[in-house]
Structure formats: C-alpha cells, structure tokens
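**Q** Just a sequence and a predicted model for now, questions to come.
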Amino acid sequence: MDEQPADSPDGGPADTLVRVLIVDDHPLFREGLRAALETDRGVRVVAEAQTAGAVPDAVADHRPDVVIMDLNLPDASGLDATRRLAAQSPHSPVLMLTMADDDGSLLAALQAGARGYLVKGAGREEVLHAVRTVAAGGAVFGSDVAARITTLLAGSRLHDAGQLFPSLTARECEVLDLVARGLDNRRIARELVVAEKTVRNHVTHIFEKLNVASRAEAVARARDMGLGDS
C-alpha cells in the first residue's frame, strides 16, 4: 500500500494523516467502513484484522494512530485486545465500534482502556470525528451513550449485576459473582445448595450470553464490572 501523505480536501498535502487499523470479523462491514473513512483524504486504513489474535502483529507492522475495534470477535473479546493494546501499545488507542449499546459493555470498554465508544449505525461524519479526536489524544463517545457515562463511572450501579448484565438472570448473576471470586463449580454448588450439574448449566448459559469462550474471559468481564470482590 502506498504510504505517501494524502492530499487534503482542498488539494494540498494533508497536515496530518491518520492511520487506521480496522478490527472486525465481517468483511462487508470492513469494506464499507474503509470506504466511508477514506472519503476523508486525511484518513487512511493501513490494515484490517478479523481476530483479536491478529491485532498485535498488525499494530507492530503498521503502527496505526487509531484502532477501530469490534467488541465481539471470533477468537476472543475485543475487550481483551483493547486491554492488551492499552498496556503494550498506548500509541495505538482504541475506538470501540460495536453493536452492543448496553451499560455493561460500555463500562467494560472504558475500564479496558478504550478511548472512544460508538454504536454501529453511527453516521460517517460521527465516525470520522471520533477517529480524529482519538488520534489527537482525546476521548469521544456517541451521543446515545455519552449521557450514561457519568452515572456509570460514579459507581452507583457498579455492583448491580442485574443492570450491568441485563441478559443474565438473577441466579446467573449470582453464579458469575462466585466464578469471579475464584470458586469452582463444586464449591459454587455447595454455596448455593444446588446440584453441580445445575451450576455447569448456569455457567454454560453465562458464556453464551456474554459471548465469552472461557472461564478466564468470564472472570475478566465480571471483574471489570466490579464483581468478585471479597
């Protein structure tokens, strides 16, 4: 790919070329997003990735100014990839662009280190503004989620798992809290006075609803929400 500075809209060289990495497992979405971003001559998509596992190499190879990250990826959560980037590659901040608009996902993204959060369906200008803002070191959130951030960060709902994980039943929230405390299924069964098989079923349902693939990932999500405290 040609990496020479792009022209600005007025025909002169762009003052600052914003280099973008798109991380999403849907090819048609990536194609549409690339086309929308590159209508601005000051923005260039330098790479794409389909999985969380491909992100570190893509960042190392292309050194993007912004990583646009989906929350749900086939091999791991975008939250895990965001957390690693925030720790290892702070020069490549993450703008989360996802279908998830629930409070739990929003707060988890913030705590993982995302510098922006938009819901898919945001307009081209809103996405471009977010990309420029994050690349410049700022933080930006969609108009539909910004009003909820103060309440979430104030902590008044941090431990209300029913609101942070609205897809989970009350019992599943209870099980998730115990999982986050490090209890195995046998100990959880004793704690709740239920059969171990019942706990296994709850854990399976939790994995499906939170779109996680492992117990460790479920624990990370729960602890991001403040669950699992002794």
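**A** Yep, that arrived.

**Q** okay, CA-based contacts and neighbour counts for the rest of this
**A** Will do.

**Q** gap between stretch 56-72 and the chain center?
**A** 12 Å (Cα atoms, centre = their mean, to the nearest Å).

**Q** Any buried residues in that stretch, and which?
**A** By 16 or more other Cα atoms under 10 Å, the buried positions in stretch 56-72 come out as 56, 58-59, 63-72.

**Q** Same question for stretch 97-104.
**A** In stretch 97-104, counting by 16+ other Cα under 10 Å, buried: Leu97, Thr98, Ala100, Asp103, Gly104.

**Q** what's the closest of those to Leu192?
**A** Gly104 (24.8 Å; Cα to Cα).

**Q** hmm, back to that, so which of the buried residues of stretch 97-104 is the closest to Val46?
**A** Leu97 (17.5 Å).

**Q** what sits against the closest one?
**A** Shown in contact with Leu97 (Cα atoms under 8 Å, 6 or more residues apart in numbering): Ile68, Met69, Asp70, Leu71, Tyr117, Leu118, Val119, Lys120.

**Q** here comes the other one, which I'd like you to weigh against the first:
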Amino acid sequence: MKIVIADDHAVVRSGFMHILNFQKDMEVVATAADGLEAYDVVAKHQPDILLMDLSMPPGESGLIATGKIKENFPETKIVILTMYDDEEYLHHVMKNGASGYVLKNAPDEELLHAIRTVYQGGQYIQQSMANSFVTRLDNREQDGETDPYKILSKREIEILPLVAKGYGNKEIAEMLYVSVKTVEAHKAKLMEKLQLKSRPELVEYALRKKFLTF
C-alpha cells in the first residue's frame, strides 16, 4: 500500500517512515509538513493511506485538511496520528472523513494494525478512546449541542481560527487567496451563526472548541 505522512516535525516524519518502509506491504511515497502540502502530495501520488497530524502550525491544520482531502480524494483513507487524547478532536475528524485515530505514543504494532484495518475498509479508533467517543456522540444527541462543523461552511471554518489569532482581514485574504470583501462577509456570517458579538468571544469559543493550538 502507498502511504503519505503529513507532520510538521521532520524527525517525526523520518521516524514513522522508517517503521512503515520496514513492512513488506507498505511504502511511504511522500511526506508533507502541513495540510496544504498534504493536499498537493495526495493529489500527485493518490496514496492508499494518509497519516495526518492534527496540529501543524503555521500551515493549514489537519482538522481542516482532512475534510478537503476526503471530499476530493475519497479513495485515500485517512488515519489521524496525533498527540491529542481529546474526544473533541476525535469527534470532528471522524465526522470529516477520517477512518482511523491513533495516538503518537501508541505501540508500533497498534499503528500498523490501524493502517491495515483502514486499508481493508474498516475503521480504527485507539481502544483507550473508543468507549468515550461513543458516549460523547450519545450525549451530543441528547443535549442538542451546537457543532460548528454542522452550521459553518468550510471557508468559515478556515477563517475562524485566523480571526481568533488576531490576523486582519487583508492578511487573511492574502493567506486564503480571496478578496478582503469576501473575508469580511464570511467573518460576519460566522459571527452571526455562532451568535458571537466580539473577537474576545470568538477567541474563547475557538479555544473551547479546540480550533486554536499554541
């Protein structure tokens, strides 16, 4: 199986590449340092599996890239490989199209098992998180909790953390290759949808929903 590794740390990419290339049924065909590069690499190599880190500052995060890649390259199965033992992250990426979720401190055997399970068409959630994930889904349905991934557009989800980090409209426009007016319109719409009235409220919301990592 052809595999791409996306992680912002070169030493991590190198380490996992060594582990995977040692397997007779696996080959790492390329690596990427952020979500944008991961998208381009997947487009070029059409891998069977993408190992995706979640937090890759300052580039595009794995949270955003997962949805984009899954939408445009549905045949590539995505396994999230992260340090975050967090149900919020797990919930979002699995809803966005990821097929697996493994912590970076997991044994090599578990990672290899996750990759093979996903490659064969299954889903894999690290056992230590599986039960809490199911419980959280049940609680969400019962409590009717507002999920930003249900009410915000993809562009609004891209803009939200940038606004929260303090970037101006012009800076965001340049980063996303859109006009300033487009940024202003999306920002106003997301504030309306989330019923927020100020940037401090947006920052608090972004932190609570795990859109910001420092």
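**A** Right, received. Where do you want to start? From a predicted model like this one, the values you see are computed outputs, not experimental measurements.

**Q** Strands of the first structure, start to end?
**A** Here the first structure has its strands, by DSSP state E, at 18-23, 43-49, 66-69, 94-98, 116-119, 140-141.

**Q** could you dump the ones you listed to TSV with distance to His202 of the first structure?
**A** Formatted as TSV, the strands of the first structure follow (distance: least, Cα to Cα, whole Å):
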stretch	distance to His202 of the first structure
strand 18-23	31
strand 43-49	33
strand 66-69	29
strand 94-98	26
strand 116-119	29
strand 140-141	34
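
**Q** what's the most buried one of the ones you listed?
**A** strand 66-69 (a mean of 29; mean count of other Cα atoms under 10 Å).

**Q** which residues in the second structure does stretch 78-95 of the first structure align to?
**A** Under TM-score structural alignment, the match for stretch 78-95 of the first structure in the second structure covers residues 62-79.

**Q** Mind listing what's buried along the matching stretch?
**A** Buried residues in stretch 62-79 of the second structure, counting neighbours by 16+ other Cα under 10 Å, are found at 62-70, 76-79.

**Q** And the strands of the first structure: which comes nearest Ala35 of the first structure?
**A** Closest among the strands of the first structure, once you apply Cα to Cα, is strand 43-49, at 9.1 Å.

**Q** Wait, Arg155 of the second structure touches Lys187, no?
**A** No: Arg155 of the second structure lies out of contact with Lys187 (Cα atoms under 8 Å); the separation is 9.5 Å.

**Q** who's more crowded, the two?
**A** The residue with more neighbours, out of Arg155 of the second structure and Lys187, is Lys187; 19 against 15, by other Cα atoms under 10 Å.

**Q** before we move on, the earlier item: as a markdown table, the contacts of Leu97 of the first structure with distance to Lys197 of the first structure would be great.
**A** Converted to a markdown table, those look like this (distance: Cα to Cα, whole Å):
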| residue | distance to Lys197 of the first structure |
| --- | --- |
| Ile68 | 40 |
| Met69 | 36 |
| Asp70 | 34 |
| Leu71 | 30 |
| Tyr117 | 38 |
| Leu118 | 39 |
| Val119 | 37 |
| Lys120 | 38 |
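
**Q** Which of those remain contacts when I look at the second structure?
**A** Using both residues aligned by TM-score structural alignment, their matches' Cα atoms under 8 Å, the second structure keeps these contacts from the contacts of Leu97 of the first structure: Ile68, Met69, Asp70, Leu71, Tyr117, Leu118, Val119, Lys120.

**Q** For the third one, give me its contacts.
**A** Taking Cα under 8 Å, 6+ apart as the criterion, Asp70 of the first structure is in contact with Val23, Asp24, Gly78, Met96, Leu97, Thr98.

**Q** would you list every one of the helices in the second structure?
**A** Assigned by DSSP state H, the helices in the second structure fall at 10-21, 35-45, 62-72, 87-95, 108-119, 127-143, 148-151, 154-164, 169-176, 180-194, 199-208.

**Q** Quick check: which of these is buried the most?
**A** For those, the largest average neighbour count (mean count of other Cα under 10 Å) is found in helix 62-72, namely a mean of 21.

**Q** the inter-axis angle of that one versus strand 2-6?
**A** Angle, helix 62-72 of the second structure to strand 2-6, by axes from the mean of the first three to the mean of the last three Cα atoms, to 10 degrees: 150 degrees.

**Q** and helix 62-72 of the second structure, how far from the first structure on average?
**A** Once superposed with the first structure, the aligned residues differ from helix 62-72 of the second structure by a mean of 1.2 Å; criterion: mean Cα distance after the TM-score superposition for the first structure.
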